[in-house]
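Colleague: Structural data only, the sequence is not supplied:
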């Protein structure tokens, strides 16, 4: 489908999905959330796509939050539906079998940080700013932020960020484990593409199963998580990629994975 507020480029198996509303610092409105939901579904179904990178247009913002002008006149029912819509986007990204990297090139605030946290990991510009300013507007995060941040950094740090509404620097986000690595702004996207290419050259069925094991294992006891991991490990031995990967190792050649 044609997108009004998204740019989608697929090159060499890497999909770059760019939120493209720079005039509003890429703020998320209902229309854009619908486009994101469609784009994620499209990328999940596209067998040519191996890895997805999510970023924002322009030099100032990844996504500076949800569209406050649109939210300001919502009724409680409309606000509830808006939150559910944002959560569907977040959950669709988290449940993708394909790896998703966030390239945070500027402000990642409110819904923008929630979008980044939905990705498998975050690379950020060393000038990025991250935060949940919702309480300064009399509300709270609604796209999964209270749940995903607390699981990532623990309730203490999540409470501090969410209760204060203060932004944190890229350096603090790195120290807290919110982001994986920092890069100069001009190198950020190329570094994300470099990592995406590395991931794309592996056995992607195994990557998808590992993503499943990590995500679902967090909601299990450790013993149940071990059992779930072992079951997925066994299933992978029924795939062509397992045979190709191991035979290539034994034969001292590069594996040619097929995704089957």
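Modeller: Received the coordinates, thanks. All of these numbers come straight from a predicted model, not from anything done at the bench.

Colleague: use CA for all of it now, contacts and neighbours both
Modeller: Fine.

Colleague: can you give me how far the helix or strand encompassing residue 16 is from the chain middle?
Modeller: Using DSSP states H and E, residue 16 sits within strand 14-19. Offset of strand 14-19 from its chain centre (Cα atoms, centre = their mean, to the nearest Å): 11 Å.

Colleague: just checking, next helix/strand downstream of that strand?
Modeller: Following strand 14-19 in sequence, per DSSP H and E, is helix 30-45.

Colleague: quick one: contacts of that following helix?
Modeller: For helix 30-45, the surrounding residues in contact (Cα atoms under 8 Å, 6 or more residues apart in numbering) are 3-6, 15, 49, 52, 82, 85-86, 88-89, 92-93, 96-98.

Colleague: Recalculate using a threshold of 6 Å.
Modeller: residue 89 (Cα atoms under 6 Å, 6 or more residues apart in numbering).

Colleague: Give me the distance from it to the chain's centre.
Modeller: Chain-centre distance of helix 30-45: 13 Å, with Cα atoms, centre = their mean.

Colleague: what angle separates that helix from strand 14-19?
Modeller: 170 degrees (axes from the mean of the first three to the mean of the last three Cα atoms, to 10 degrees).

Colleague: and the comparison structure, right after this:
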């Protein structure tokens, strides 16, 4: 069953929630289609001042559909990279302040979603990271670009090359999270942070966000294109196919 994207407008707060029966949320093709439609609605909305991305269950978001990754070739890998990048860039360009409320595991494309948000809050029991190199590929939805832009190349290398899911405290130290709250207080704490933002002047928030996004060095569109080309080139080597098969078969990859 595809992860469902549920949008709720709650006064000045827009809530985007990922929902799956088994609690493991992945960005399948159908989910990406739903996400794009949700972003259409958010982009057309003039009333929201804060958007909260959240979910429930065993993961915040586990990223791309591993079975879809298994079937890619160099051409389709490029297409899916650009498709995912555009979704994340649309999140980054949203007018309201965006919050990723990360209660559990946040991996791959889920982590890339959070990096496109303005603020990332984590529950103490969450883990997050970019594990793509462990299956022979790279983060292809803006992960290499945004980690370098947000944290600098040195920290970005630690995050991307390690391919680990970092515990909340470690993620906080790396900058992947802005704040960590106790699990039992997490939902209330996120609501409190949203209320704090709503108490600020809307035009001040909107203008500050736009200016801060524009100050990051480099042409992000060019950098994302380079990432998509590199993501696709991995598939020409056969290593991602072996890496995904090894992951699914619970064995060590034979590089």
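Modeller: Yep, it's here. All of these numbers come straight from a predicted model, not from anything done at the bench.

Colleague: Relative to the second structure, what is the average displacement of the strand holding residue 16 of the first structure?
Modeller: Its matched residues in the second structure lie on average 1.0 Å from strand 14-19 of the first structure after superposition (mean Cα distance after the TM-score superposition for the first structure).

Colleague: Does anything pack onto that strand? Which helices or strands?
Modeller: Applying 3 or more Cα pairs under 6 Å, 6 or more residues apart in numbering; DSSP states H and E, one finds that strand 14-19 of the first structure makes contact with strand 6-11, strand 51-56.

Colleague: rerun at 10 Å
Modeller: Counting contacts by 3 or more Cα pairs under 10 Å, 6 or more residues apart in numbering; DSSP states H and E, strand 14-19 of the first structure is packed against strand 6-11, helix 30-45, strand 51-56, strand 61-63, strand 100-104, helix 185-200.

Colleague: closest to residue 170 of the first structure out of those?
Modeller: Minimum separation from residue 170 of the first structure across these (Cα to Cα) falls at strand 100-104, 9.7 Å.

Colleague: now the closest one and strand 51-56, what's the angle there?
Modeller: 20 degrees.

Colleague: that older thread, please work out which of the helices and strands packed on strand 14-19 of the first structure is packed deepest.
Modeller: When those are scored by mean count of other Cα atoms under 10 Å, the highest mean neighbour count falls to strand 61-63 (a mean of 31).

Colleague: could you pull out the strands for the stretch 151-255 of the second structure?
Modeller: 166-167, 179-181 (DSSP state E, counting those that start in this stretch).

Colleague: Tell me the buried residues in the last one?
Modeller: Think strand 179-181 of the second structure. Neighbour-count burial for strand 179-181 of the second structure flags 179-181 (criterion: 16 or more other Cα atoms under 10 Å).

Colleague: State the span of the first structure onto which it is aligned.
Modeller: Following TM-score structural alignment, the aligned partner range for strand 179-181 of the second structure in the first structure is 181-183.

Colleague: gap between the matching stretch and the chain center?
Modeller: Taking mean C-alpha positions (Cα atoms, centre = their mean), stretch 181-183 of the first structure and its chain are 16 Å apart.

Colleague: ok, average deviation of it from the second structure?
Modeller: Stretch 181-183 of the first structure differs from its equivalent in the second structure by a mean of 0.7 Å after superposition (mean Cα distance after the TM-score superposition for the first structure).

Colleague: what range in the first structure matches the longest helix seen in the second structure?
Modeller: Looking across the second structure with DSSP state H, the single longest helix is helix 74-93. Counting by TM-score structural alignment, helix 74-93 of the second structure lines up with residues 76-95 of the first structure.

Colleague: list the buried ones in that stretch?
Modeller: For stretch 76-95 of the first structure, a neighbour-count test (16+ other Cα under 10 Å) marks 82-83, 85-95 as buried.

Colleague: picking that back up, right, and the helices and strands packed on strand 14-19 of the first structure - which one's nearest residue 147 of the first structure?
Modeller: Of all those, strand 100-104 comes closest under Cα to Cα, at 18.2 Å.

Colleague: and the closest one, how far from the second structure on average?
Modeller: With mean Cα distance after the TM-score superposition for the first structure, strand 100-104 of the first structure departs from the second structure by a mean of 0.4 Å once superposed.

Colleague: Which neighbouring elements make contact with that strand?
Modeller: Using 3+ Cα pairs under 10 Å, 6+ apart, strand 100-104 of the first structure sits against strand 14-19, strand 51-56, strand 61-63, helix 111-117, strand 121-125, strand 181-183, helix 185-200.

Colleague: Report the mean deviation for the second one after fitting onto the second structure.
Modeller: I take that to be strand 51-56 of the first structure. Mean deviation of strand 51-56 of the first structure relative to the second structure after superposition (mean Cα distance after the TM-score superposition for the first structure): 0.8 Å.
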